[in-house]
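**Student:** After the sequence you'll find the predicted model.
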Amino acid sequence: MSTHLAIEDHALIGNTATGALVDRSGTINWLCLPRFDAPAVFAGILGTREHGTWRVCPTGAGPADVATDRSYLGESLTVRHRWVTAEGAIDVTDFMPASDDDGTISAQVIRIVEGITGAVEMTSQLLPRPGYGAEIPQLALMPSAGATQVSAQAGNGDIYWLEGPVEHTLRDGSACSTFTITEGQRIAFVLSHQSAGSPRPLSQDPYTACISASRYWQLWADQCTYRGPYRALVIRTLLTLRAMCHPGGGIVAAPTTSLPEALGEARNWDYRFTWLRDASMTVSTLVRYGYLQEARNWIGWLLRTVGDDPENLQIMYGLGGERDLKEAELDWLPGYADSRPVRLGNAAADQLQLDVYGELAIALLDVRRAGVAATPEVDRLVITLGDQLEHRWNREDEGLWEVRGPRRHFVHSKVMCWVFYDRAISLLQHRSGDQAARLERWGRLREEIHADVLARGFDEQRNTFTQFYGGRELDAALLLLPQVGFLPPDDKRIIGTVEAVQRELSTPGGFVLRYPTHSTPDENVDGLTGHEGAFLTCSYWLCDALVLIGRRDEATELFERLRATSNDLGLSAEEWDPRAKRQLGNFPQALTHLAQADTAWRLEAARLQLAYRAAGGLAFPASALPHQQQTRELDLAAEV
């Protein structure tokens, strides 16, 4: 049976090309090199320590013993664990080197052990297990001046190199060392990845690399334009999002696979890919806080990946634009807390999810309004997608929740089709000459979709929109309707929907489920067995909706309870178990973090809106908000 610390007991370190999870016990139990979606060399979080781990801790520490304290160093992704023992105090600092001046990113993890007081005996135990824990590599000791090197060669020819100034012993597929650190002394271990047929990574001074990595992240954080009361929270959540933005422009939904949405159940998915939806929403959030380079990188990735074949649009791709994300199960891994199966790849790549058109258009317009100039390539992509959607919008689809049951006419999907044409018309206004006929046609179609949703997706008796046409159940995605401007926040149908979702989908603590789940797959719209936790993103959406309908105090109170679900480092997974009071799902989750950042922005914007009005009825400056639609929304919220 697999045993683990809680998901929230982990910290993320990363270099934007990949990331690792290190828990409070000083164990790295998830690491893929050199890319997020590469096979893991440490997969212990999905099994046992024998599936790949690397622990550095005081000698004699048991599996459940954890560091006394931990924190990130400033506004960075360098994490420090402090151990206080009877013999003294030790810091273990973990990080991945940042990119060089030429953009080169080293596939390395560096661990620095430093004596604070006394003299403490420490142990490093490396168990590399390439191929998601399936393989014990060939280990060898390599002589080196001033250091001991260990090589671990996998069956595919990849080599993992461990360097450190202490002697290692090889036994049972592991490399172990025991050493004593005294006050003021420090040593460093460097783990590097060498791809088959490639030269070995160059060595670098680990202490200089630590300073450079911390400076890299701090300089990025300093660019944030937010100065509100939640600045520390916002910076940490933005750094987490930045860590998932690959240098090639793709953005992963999370750096992990198969961390369960319900312990012991089968809702376990691989999130190490670029969803058009999640990436678009991430870009909109980053732009809102003043970050444009990530948006430019994403547009470049989008044009290379989707622009080459927009007729065969997928809802997700690999980081390099890969289309084949075939789903498989890794049956040798027992899963986190025995939650099977562990999945590799994601079959949802082949689904029809109509909402992605809308999210793409929102992000492109947000980027445009932030000052990134229009280009003929982006215009062509928008035109192609718009022409394509003309023949797709009235189809059933799997929706944003990627149901594995029958397709439906999901209301959120239809609304996002309306959003696409609403934003696309704005995106192409500068082409009103040569695109006049198309824009006129799209304007008529926008109104047709709007009328269709109102006629078929709204329950007059209950005064609420429904999850899908003809259904009665609700969907937390309906909370987005006022955000995207489908109806104004003070419309009674919006207020009724917000109140219905809050009433019917809330947990006892006020957090929100995505949609109802039942005992059998046939009863569940998603076609899956079992239940899941409260969806944190949806709970932040409820905060946003409450702000927009004028209930800011209630929204603030809910936001404070939601932020308390983040771990001590400010990291959040996908879901929250309200009974066990612990995080669930892949970790950290981009969608959760972007929703948290969006809500912090919205609460502050609403506070400033009211302050401006109280000071004499002055209009809130539109430049302080990301686009005019949200200005109108917050005007209405202030009046309510």
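**Tutor:** Alright, I've got the coordinates.
**Student:** For the rest of this, base every contact and every neighbour count on C-alpha atoms.
**Tutor:** Noted.
**Student:** Am I right that His531 is in a strand?
**Tutor:** No: going by DSSP: H, G, I helix; E, B strand; the rest coil, the assignment for His531 is coil, not a strand.
**Student:** who touches it in this structure?
**Tutor:** 262, 517-519 (C-alpha atoms under 8 Å, 6 or more residues apart in numbering).
**Student:** out of those residues, who has the most neighbours?
**Tutor:** Counting neighbours by other C-alpha atoms under 10 Å, the top entry in these is Ala262, with 20 neighbours.
**Student:** What sits closest to that residue if chain neighbours are left out?
**Tutor:** Nearest non-adjacent residue to Ala262, counting by C-alpha to C-alpha, 6 or more residues apart in numbering: Glu532, 5.1 Å away.
**Student:** so what's the one you found up against?
**Tutor:** Neighbours of Glu532 in contact, by C-alpha under 8 Å, 6+ apart: 261-262, 267, 517, 575, 577.
**Student:** Second structure follows, compare the two:
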Amino acid sequence: MIYAPTGGIVAAPTTSLPELIGGNRNYDYRLTWLRDAATTLAALLGAGYREEAEAWRRWLLRAVAGDPENLQILYGITGERDHPERVLTWLPGYEGSTPVRIGNAAAKQVQLDVYGEVIDTLYLAHEGGVAHCADTAALHQRLIRHLVQRWREPDEGIWEIRGPRRHFVHSKVMAWVAVDRTIRLAEAGALDVDLFELIELRDAIHNEVCTKGFDPVRNTFTQSYGSSELDAALLLIPLVGFLPPSDPRVIGTMEAILRELSTPDGLVFRYKTAGDRIGLDGFAGDEGVFLLCSFWLVDNLALAGRLSEARALFERLLALRNDLGLLAEEYDPGQKRQLGNFPQAFSHMALMQTALLLQRLSGLAEPNGSPTPAMPGPTSSPVQAATLAAPTRV
């Protein structure tokens, strides 16, 4: 899934494999999403794949550096910017699932969380020993300046909704991540920025999210400001270090997602769909459970000290792989089959990071099998820390 000549990473090598058989949530994933590629690189770095990280950084510079103020969320594997979405009406689709699309209209969306994923990966590359690059530092500075100006805007969010823009909590959290990782690099002497301004901004974003994005009555963060909806992307709040895993608001959010977005087996839906009605994402129809989100739940359970539950869910997820050990984007618990484009980079990235986290936490366990009391604090990123603690590949 890495295009060797440029280092670009595709989200999946297929198009229009449906997220529900017979449904219309069928998209072209044969492109390089900054979010998918960045988080995949974070997992690869944890396994010692530094050459791939350096190649991706070169791809990023070619694709973005000329125009970072107009950052797209996806590009072609050689950095192409133009990917108009078209429907191939003469094709019947996989098992009658239409439409068949090529290109992806999400290229024109505003997704502010992408700044967080990209900057976090640049930070991890630095921490993982990838050599300093002056061009990358210059790009980083321009990206953070642009985010400072735009972080208060609504956007389409991580799930690329095709309805009205909202103030998605996940997007604001990832804006916080972008600022936080920039501060860390500056404090390490690897980046020249105005630290005082960024520290104030980091606190401002944090306070706004905890005020506007949290429902104190239900004790859970919500999908967007003023909304009562849940979103599985909220499971990332402790994983990126926004709040510690033991925080009551984090525990409450995890419990709400277990109640309202999970199957009895712990497999997680992204958010509630609306059946035959048009939902908040701009589409009617349902979809399968999202494997990426299900791995995030494993991480949350593990960091909350519920290691036996986390391992049991992890084993259930591993059992969903095909005979080659590969995963698609989603899974249909009723029909017991994989759904969506295949294989999916996000799913395998999550599998790798969850495995590394469970390995790390198992090493921290007391002889009786219970986790040690010391848990990562609010300024650490436990999943990333587990990634970086992994041995280098030889």
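**Tutor:** Sure thing, it's come through. Owing to the predicted nature of the structure, the values given are computational and were not obtained by experimental measurement.
**Student:** ok so, going back, could I get the contacts of His531 of the first structure as JSON lines with distance to Gly318 of the first structure and secondary structure?
**Tutor:** Listed next are these as JSON lines, based on distance: C-alpha to C-alpha, whole Å; DSSP: H, G, I helix; E, B strand; the rest coil:
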{"residue": "Ala262", "distance to Gly318 of the first structure": "26", "secondary structure": "coil"}
{"residue": "Thr517", "distance to Gly318 of the first structure": "30", "secondary structure": "coil"}
{"residue": "His518", "distance to Gly318 of the first structure": "33", "secondary structure": "coil"}
{"residue": "Ser519", "distance to Gly318 of the first structure": "34", "secondary structure": "coil"}
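**Student:** Looking at those, spot the one nearest Arg242 of the first structure.
**Tutor:** Proximity of those to Arg242 of the first structure (C-alpha to C-alpha) peaks at Ala262, which lies at 27.4 Å.
**Student:** Map the closest one across to the second structure for me.
**Tutor:** Counting by TM-score structural alignment, Ala262 of the first structure lines up with Leu20 in the second structure.
**Student:** wait, doesn't that match sit right on Gln338?
**Tutor:** No: between Leu20 of the second structure and Gln338 there is no contact under C-alpha atoms under 8 Å: 9.5 Å.
**Student:** host element of Asp281 of the second structure?
**Tutor:** Assigned by DSSP states H and E, Asp281 of the second structure belongs to no helix or strand.
**Student:** In the first structure, what sits opposite it in the alignment?
**Tutor:** Per TM-score structural alignment, Asp281 of the second structure is aligned with Asp526.
**Student:** which bit of the first structure covers the strand or helix carrying Val114 of the second structure?
**Tutor:** Assigned by DSSP H and E, Val114 of the second structure falls within helix 113-127. Counting by TM-score structural alignment, helix 113-127 of the second structure falls onto residues 355-369 of the first structure.
**Student:** cool, stretch 304-322 of the second structure as well?
**Tutor:** Under the alignment (TM-score structural alignment), stretch 304-322 of the second structure falls on residues 549-567 in the first structure.
**Student:** Ok, stretch 236-252 of the second structure next?
**Tutor:** Against the first structure, stretch 236-252 of the second structure falls on residues 480-496 (TM-score structural alignment).
**Student:** The longest strand that the first structure contains maps to which residues in the second structure?
**Tutor:** Secondary structure of the first structure per DSSP state E: the longest strand is strand 108-127. On the second structure, no counterpart of strand 108-127 of the first structure exists by TM-score structural alignment.
**Student:** how about that strand: buried residues?
**Tutor:** 108-117, 119-127 (16 or more other C-alpha atoms under 10 Å).
**Student:** tell me which strands and helices it is in contact with?
**Tutor:** On a contact count with 3 or more C-alpha pairs under 8 Å, 6 or more residues apart in numbering; DSSP states H and E, strand 108-127 of the first structure meets strand 53-58, strand 88-95, strand 174-182, strand 186-194.
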